[in-house]
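> sequence below, structure please.
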Amino acid sequence: MKDINWKAEILDFLKTLLISFIIIFVITKFIARPVRVNQNSMYPTVIDQSVGVTNIFSVEVLHDINRFDIVVVKTDDGKNLIKRVVGLPNETLSFKNDVLYINELPIEQPFFDQKYVDEEKEKFGLFTNDIQEITLGPDEIFCLGDNRPYSKDSREYGPFKESQVMGKGIFILYPFNRFGSVD
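Okay, the predicted model is just below:
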């Protein structure tokens, strides 16, 4: 039987543990952060109780936020919200009769499940309540949930600062039948 060098084993274990913590720290600080959806405001794009990761790198390093990106934003009261970017810095935005206007030009929103939108219009009359014209500042974005009648978003919180964006996009890990990247 071989003699076990307990000190070497403990040091080896501690070294492995430290390396693991450093790797996890680097990944969650600079690459991807875990997210859990606790709302229906992005239904049917992202469903309640979904678990996934969001891309930190493209926001923190590349500062790459585009119209219709799904983002995770941190509110002033510390909540993390998953929303879709509809207005970008220095743009003038409004909604009239479910039509998005950017700088007075109508913009198509191709990501909607039209059947779902039509069902919600039957209930509420409009899918997106009219939004008076708002001009965004040089570091502001306007975000809405895909499930507009049920979403608390920039209509309630106001425009978000780009610095409030915690991640871009979501890669769903659970539920397994929705596994993959969400647009």
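
> can we go C-alpha only for contacts and neighbour counts from here?
OK.

> ranges for the strands of the protein?
Secondary structure of the chain (DSSP state E): strands located at 32-36, 51-55, 70-74, 80-87, 92-96, 99-102, 105-107, 131-135, 140-144, 160-161, 165-174, 180-182.

> determine the set of other helices and strands touching the fourth one.
Packed against strand 80-87 by the contact rule (3 or more Cα pairs under 8 Å, 6 or more residues apart in numbering; DSSP states H and E) you find strand 70-74, strand 140-144.

> tell me which of the strands of the chain sits nearest to Lys115.
Lys115 lies closest to strand 99-102 among those, at 16.7 Å (Cα to Cα).

> distance between that closest one and the chain's centre?
Averaged C-alpha coordinates place strand 99-102 at 21 Å from its chain's average position (Cα atoms, centre = their mean, to the nearest Å).

> for that strand, buried residues please.
Val99, Leu100, Tyr101, Ile102 (16 or more other Cα atoms under 10 Å).

> one more: stretch 93-110?
Judged by neighbour count (16+ other Cα under 10 Å), stretch 93-110 contains these buried residues: Leu93, Ser94, Phe95, Val99, Leu100, Tyr101, Ile102, Asn103.

> thinking again about what came up before, redo the buried residues of strand 99-102 as CSV? Include distance to Lys74.
Converted to CSV, the buried residues of strand 99-102 look like this (distance: Cα to Cα, whole Å):
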residue, distance to Lys74
Val99, 27
Leu100, 24
Tyr101, 26
Ile102, 24
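
> here is a second sequence; please produce its structure as well for comparison:
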Amino acid sequence: MTEVATPPAAPVAPKRGRRANWLRDILEVLLIALILYVVIWSALQTVRVDGTSMVGTLQDQDLLLASKVSYDFGANPSRGDIVVLIPPNDPSRDFIKRVIGLPGDTIEIDGSHQPTEVLIKPNGQGPWQLLSEPYLPQQWTTLNSCCRSDGTYSSTAQPLNIPQGQYFVMGDNRNFSSDSRSFGLVPRKNILAKAFLRIWPLNHFGGLGNGPTLQSVTTSTIGFAALGVTLLEISRRRRSKRRCMSLQLRASDRRRPPS
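This next block holds a predicted model:
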């Protein structure tokens, strides 16, 4: 009768070895989590909205998620992007605004009639196009003509050719926003991140809506806008001429000898 040999029992791992394996697994998980945390937060940042300059799209104290790498590797801000930036007149602060004018664009803001119109020639070429902005919360009535050579507010509408590497930004709440109309064009290096997601409050969680679109402008619209600007300039020159004549008459009266 042949006997079947019983295979030897598998060696039992020492308790110390099992404990070491378990500890190594925990450390590996923690290391992976740490690496993911560093990678994610080097690419993303949270942004707290402070103020009402973006009302219409964002509310005071909204918490946003912004990408710090959206404009790396040769990418640049697009029209309508909501960006975190450093204003050129105050490097100690961060603002959140919407990109309106791009490098190479010609932009003009005409406040001679209501509603105020933002006119743009993309890349400075072709006919004027009207910037359609359905997200604006109310009629825009302040600082509504532009622009001087630095992008700031002017008393009458003047076209501005935006230099390379510069951007024209505005808040959506135009009547209550400090933006390019007050601090001028923003250099590319001052644009830090692109906001793309609202994470608080939870009942408004989600994307930040659609940006503006460019629409063709009829010749009559441009004609009326140009006429309005021309009439304002004529009125200004007449007032200036009358003021000069008044000063001359006063000077003449002072020189006339008493009778």
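
> now what about the TM-score between them?
Here the TM-score for the pair of chains, by TM-score structural alignment, normalised by the length of the first structure, is 0.79; 172 aligned residues with a Cα RMSD of 2.6 Å.

> now render the strands of the first structure as TSV, adding distance to Leu11 of the first structure.
Output for the strands of the first structure, formatted as TSV (distance: least, Cα to Cα, whole Å):
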stretch	distance to Leu11 of the first structure
strand 32-36	30
strand 51-55	33
strand 70-74	39
strand 80-87	39
strand 92-96	59
strand 99-102	60
strand 105-107	60
strand 131-135	59
strand 140-144	49
strand 160-161	46
strand 165-174	34
strand 180-182	39
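
> which of these sits closest to Phe13 of the first structure?
strand 32-36 (26.0 Å).

> okay, angle between the closest one and strand 51-55 too, please.
With axes from the mean of the first three to the mean of the last three Cα atoms, to 10 degrees applied, the angle from strand 32-36 of the first structure to strand 51-55 works out at 140 degrees.

> so what secondary structure elements neighbour strand 32-36 of the first structure?
Judged by 3+ Cα pairs under 8 Å, 6+ apart, strand 32-36 of the first structure is in contact with strand 51-55.

> angle of the strand it packs on against strand 165-174?
Using the same axes, to 10 degrees: strand 51-55 of the first structure against strand 165-174 is 140 degrees.

> and strand 51-55 of the first structure, which stretch of the second structure?
Aligned using TM-score structural alignment, strand 51-55 of the first structure spans residues 63-67 in the second structure.

> and stretch 142-150 of the first structure, end to end?
End-to-end distance of stretch 142-150 of the first structure: 17 Å, with Cα to Cα, to the nearest Å as the criterion.

> where does it end up in the second structure?
The aligned range for stretch 142-150 of the first structure is 168-176, by TM-score structural alignment.

> could you do stretch 33-41 of the first structure as well?
With TM-score structural alignment applied, stretch 33-41 of the first structure matches the range 45-53 in the second structure.

> now what about that stretch, what contacts it?
Contact with stretch 45-53 of the second structure is made by 58-68, 96, 171-174, 176-178, as judged by Cα atoms under 8 Å, 6 or more residues apart in numbering.

> okay, now Trp200 of the second structure: neighbour count?
15 (other Cα atoms under 10 Å).

> which residue, other than its chain neighbours, is closest to whichever residue in the first structure pairs up with it?
Superposed on the first structure with TM-score structural alignment, Trp200 of the second structure falls opposite Tyr174. Leaving aside its sequence neighbours, Tyr174 of the first structure sits nearest to Val51 (Cα to Cα, 6 or more residues apart in numbering; 5.0 Å).

> from Lys152 of the first structure, how far off is that neighbour?
In terms of Cα to Cα, Val51 of the first structure sits 20 Å off from Lys152 of the first structure.

> who's more crowded, these two?
With neighbours defined as other Cα under 10 Å, Val51 of the first structure and Lys152 compare such that Val51 has more, 20 against 17.

> which residues touch the match of Trp200 of the second structure?
Tyr174 of the first structure sits next to Ser50, Val51, Gly52 when contact means Cα under 8 Å, 6+ apart.
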